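In: Sharing a sequence plus its predicted fold:
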Amino acid sequence: MSVLPEQLLRDVELVESVHVVPTILDIVCRSTNMRFAVVSRVTDSHWVACSVQDELEFGLVSGQELALETTFCHSVRQLSKNVIIDHVDQDSLYCNHPIPAQYGFQSYISVPIALGDGSFFGTLCALDPEPRRVNRAETVQMFELFAGLIGKQVDQARAMQITEKNLIDEQEMSALREQFIAVLGHDLRTPLSSLSCGIELLGMAELDADSIETLDIMRRSSVHMAGLIDDVLDFARGRLGSGMSLAYKENVPLQDVVNQVVAELQTMHPKRVIETVLDPHCRLDCDERRLAQLASNLLGNALTHGDPDGVVRLVATSTDGQLQLEVINEGEAISSADQGELFKPFVRSSSGSSAQGLGLGLFIAHCIAEAHGGSIGVKSDKQDTRFTVCLPLPKPSQC
């Protein structure tokens, strides 16, 4: 037996994956009293059994090939017409035909299976060594309905295969991409650390005003680049399965964390106004560095995308055992469509500033909030845009 082409093997597997086919063959045999039924894949050069019900011990199994010219399915494919025989010996057209004699059948029916695009796939056949009345309208209609159902099921199975293959390809590509991002992030840290140290050493020398200003620009740029690298590494760690690690500390003063973040951002945006409203006695059980990163990402987003002449506010309140931290900025409203996408990686609002960034800040803020058992949301209208983070407070509340 010749080796089947790979595509035909895949087609056989497709039909085998359609669980309704054996049931259809069983119904066909019971309804006609025929003891052999098969779904075949038929091309211009091959006939292959895809699913078989054999009560005659004919010996044909799924995946087995017959010589195409020894089957009536060849004619069905060429003419797109049914072949139906009640009794070979009494049929003027087929009584002396070599095919019934070769396989020893007296009754036979074969109808085409077409796919959704109209292309010919194969046949639904049944046969028996005894004469059977199959050339009746109800029997032919049953076969044609079942053939149509099989065609639809094969179409769906093919579409599912394509979808699964595309998904696997995308997952593999995504894993490689994220591994590359992680390696790149780590490799960038070393030269950036050297650059930062060099900037600090230069800052210890006596410099004129222009040099001090240039050095300040270099310092802000290195801080910004360090933030981008941290964002990339956080994203890669989350996507590669290691997740966002937390180093919990008890009774972390919220005011100290926020003040430090505001001071850092104020050096990078010296002309902007950042206001904070929070209880100086509020304390949290949290990862202090991650909490600072969350506040920095939200405030940085407001400074970047909000009205450049507007005030950015951070307001913290406590209620029902939760800390509610809001970052509010004026500026163009974020569309409802954009709001639903903002916390996904590499997404930036289509409204507002066109400043460069990776689109990871809000995604990482979302991850930090969730890692602490909290949540984050956004509301935006013509008046202002506010990002709200809710985090659990220690019990009893110390805020």
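Out: Perfect, I can see it now.

In: CA atoms for contacts and neighbours, from now on please.
Out: Fine.

In: Give me the contact list for stretch 312-319.
Out: Contact with stretch 312-319 is made by 273-279, 299, 302-303, 323-330, 399, as judged by C-alpha atoms under 8 Å, 6 or more residues apart in numbering.

In: So which of the residues you listed are in strands?
Out: Val273, Ile274, Glu275, Thr276, Val277, Leu323, Gln324, Leu325, Glu326, Val327, Ile328, Asn329 (DSSP state E).

In: so what's the first one up against?
Out: Taking C-alpha under 8 Å, 6+ apart, we find Val273 in contact with Gly310, Val311, Val312.

In: likewise the fifth one?
Out: Contacts were defined as C-alpha under 8 Å, 6+ apart; by that measure Val277 touches Arg313, Leu314, Val315, Ala316.

In: Now do the same for the first one: helix, strand or coil?
Out: Counting by DSSP: H, G, I helix; E, B strand; the rest coil, the backbone at Arg313 sits in strand.

In: For it, give its distance to Asn301.
Out: The gap separating Arg313 from Asn301 is 12 Å, by C-alpha to C-alpha, to the nearest Å.

In: for Ala49, same thing?
Out: 62 Å.

In: again with Ile109
Out: For Ile109, the distance to Asn301 - C-alpha to C-alpha - is 71 Å.

In: Those two: which is more packed in?
Out: Of the pair Ile109 and Asn301, Ile109 is the one with more neighbours under other C-alpha atoms under 10 Å, namely 25 against 19.

In: Please compare the first structure with the one that follows:
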Amino acid sequence: LYERVFRSHRDLFLWLLILGVVLCLIHLHLRRVEGYLREVNQALGQLTENTGHQIHLSSELQPLERRLNLLERQMQTQQEGIREQEQKKNDLVMYLAHDLKTPLACSIGYLNLLLDEPDIPSGLREKYLRIALTKSLRLEEMVQEFLEISRYSLTTVVLHRQTVCLNRMLAQLIHELHPVLANRNLDCSLESAKDIRICCDPDKLQRVFDNLLRNAVQYSREGTCIQVQMKTADGQVRISVTSQGEPVDRDRLDHVFDPFYRVNPGGSPQGTGLGLAIARQIAEKHGGRIDADSTDGKTCFTVTLPLKEDRAAG
């Protein structure tokens, strides 16, 4: 029996033995891999549930453990930022909604007085009308702020490019601001060596510079001059808007482009805090950027844009 079965088929039994050992090793390896996959699955579940606990894996999976823990920290930071922005937005909406009542009630009150008292002297009638008009204009501004919040939340910036002259655009914006400048006893100068043309979305770019100029008017010291300068270098144009007033410290300056953040040196909240955030988004869509600096009582916002059309950015 030994001769017929084992000795004559020795090679076959040897191969079967080797095959059995290999299968056992493969089984053990697959069990080990299954254990690793189970650990990774549990770690991913912990990551998606955002438990906040440190992820621990086997020593063989240490590189993956470090990456997952880094990803968890990044997700927590992003979620905290989203919650903070949402809270700022909710607070701002509450502030605007509460303050809508005041100008509305005031306008209605003075208009009712005019209707109920037809024999009011002309001077007093004009005074009441001016007050009602002022409150109505303030109401319009606040409604516009609500619309701005909605646009920022629900839309993305889409560019419609054409070639425009930056000098004329800025000169027109400065001219339109003359009444506001006169009320604050301010002046505004435009310095540029030559006409500069770029391919951009003029409507959206006007919004960027209009926002920067109005911010400069709002925070300038009375009797000073707002300086607008344009320079070209290295295929780019840099437009700086410099105002003189209370300096902005670095902590606040680092957040001026954050949505719903409002620099508020005077103590009274003004605007939605979206102007600079949207301006930065528009500049980046054009392939450029906006930088801010404040030293020696001067605050400068610099817009850098490519002179040539950047189709990838649009």
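Out: Received it, and whenever you're ready, just let me know what you need. Since this is a predicted model, take the numbers as computed values, not measurements.

In: so which of the contacts of Val273 of structure 1 comes closest to Ala182 of structure 1?
Out: Of all the contacts of Val273 of structure 1, Val312 has the smallest distance to Ala182 of structure 1: 32.7 Å, by C-alpha to C-alpha.

In: The closest one -> structure 2?
Out: Using TM-score structural alignment, the partner of Val312 of structure 1 in structure 2 is Ile226.

In: Sketch out the strands for structure 1, chain order is fine.
Out: For structure 1, the strands defined by DSSP E occupy 36-42, 47-54, 65-66, 83-85, 107-114, 120-128, 249-253, 273-277, 283-286, 311-319, 322-329, 375-380, 385-392.

In: Take those and write them to TSV, including distance to Glu264 of structure 1.
Out: Output for those, formatted as TSV (distance: least, C-alpha to C-alpha, whole Å):
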stretch	distance to Glu264 of structure 1
strand 36-42	70
strand 47-54	69
strand 65-66	75
strand 83-85	83
strand 107-114	68
strand 120-128	68
strand 249-253	17
strand 273-277	11
strand 283-286	21
strand 311-319	15
strand 322-329	16
strand 375-380	23
strand 385-392	20
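
In: okay, the angle between the longest helix seen in structure 1 and strand 120-128?
Out: Criterion DSSP state H: the longest helix present in structure 1 is helix 137-203. Counting by axes from the mean of the first three to the mean of the last three C-alpha atoms, to 10 degrees, helix 137-203 of structure 1 lies at 140 degrees to strand 120-128.

In: Check which helices and strands helix 137-203 of structure 1 sits against.
Out: For helix 137-203 of structure 1, the elements it packs on are helix 6-17, helix 21-32, strand 107-114, strand 120-128, helix 209-239, judged by 3 or more C-alpha pairs under 8 Å, 6 or more residues apart in numbering; DSSP states H and E.

In: Let me have the ones you listed in a markdown table, adding distance to Ile334 of structure 1 as columns.
Out: Shown next, in a markdown table, are those (distance: least, C-alpha to C-alpha, whole Å):
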| stretch | distance to Ile334 of structure 1 |
| --- | --- |
| helix 6-17 | 47 |
| helix 21-32 | 52 |
| strand 107-114 | 50 |
| strand 120-128 | 51 |
| helix 209-239 | 23 |
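
In: of these, which approaches Ile162 of structure 1 most closely?
Out: When these are compared (using C-alpha to C-alpha), the closest one is helix 6-17, at 11.7 Å.

In: Distance from the chain centre to that closest one, please.
Out: Centre-to-centre, helix 6-17 of structure 1 and its host chain are 26 Å apart (C-alpha atoms, centre = their mean, to the nearest Å).

In: cool, stretch 150-165 of structure 2 as well?
Out: 14 Å.

In: And stretch 257-277 of structure 2, by the same measure?
Out: 12 Å.

In: What are the buried residues along that stretch?
Out: Neighbour-count burial for stretch 257-277 of structure 2, counted by 16 or more other C-alpha atoms under 10 Å, picks out 257-263, 272-277.

In: Please identify which of those residues is nearest to Tyr110 of structure 2.
Out: Out of the buried residues of stretch 257-277 of structure 2, the member with the shortest distance to Tyr110 of structure 2 (by C-alpha to C-alpha) is Thr272, at 28.0 Å.

In: I'd say the closest one and Val143 touch.
Out: No - using C-alpha atoms under 8 Å as the test, Thr272 of structure 2 is too far from Val143 to be in contact (11.1 Å).

In: before we move on, back to that, right, so of the strands of structure 1, which gets closest to Gln171 of structure 1?
Out: Per C-alpha to C-alpha, nearest to Gln171 of structure 1 of the strands of structure 1: strand 375-380, 27.5 Å.

In: Understood, closing this out.
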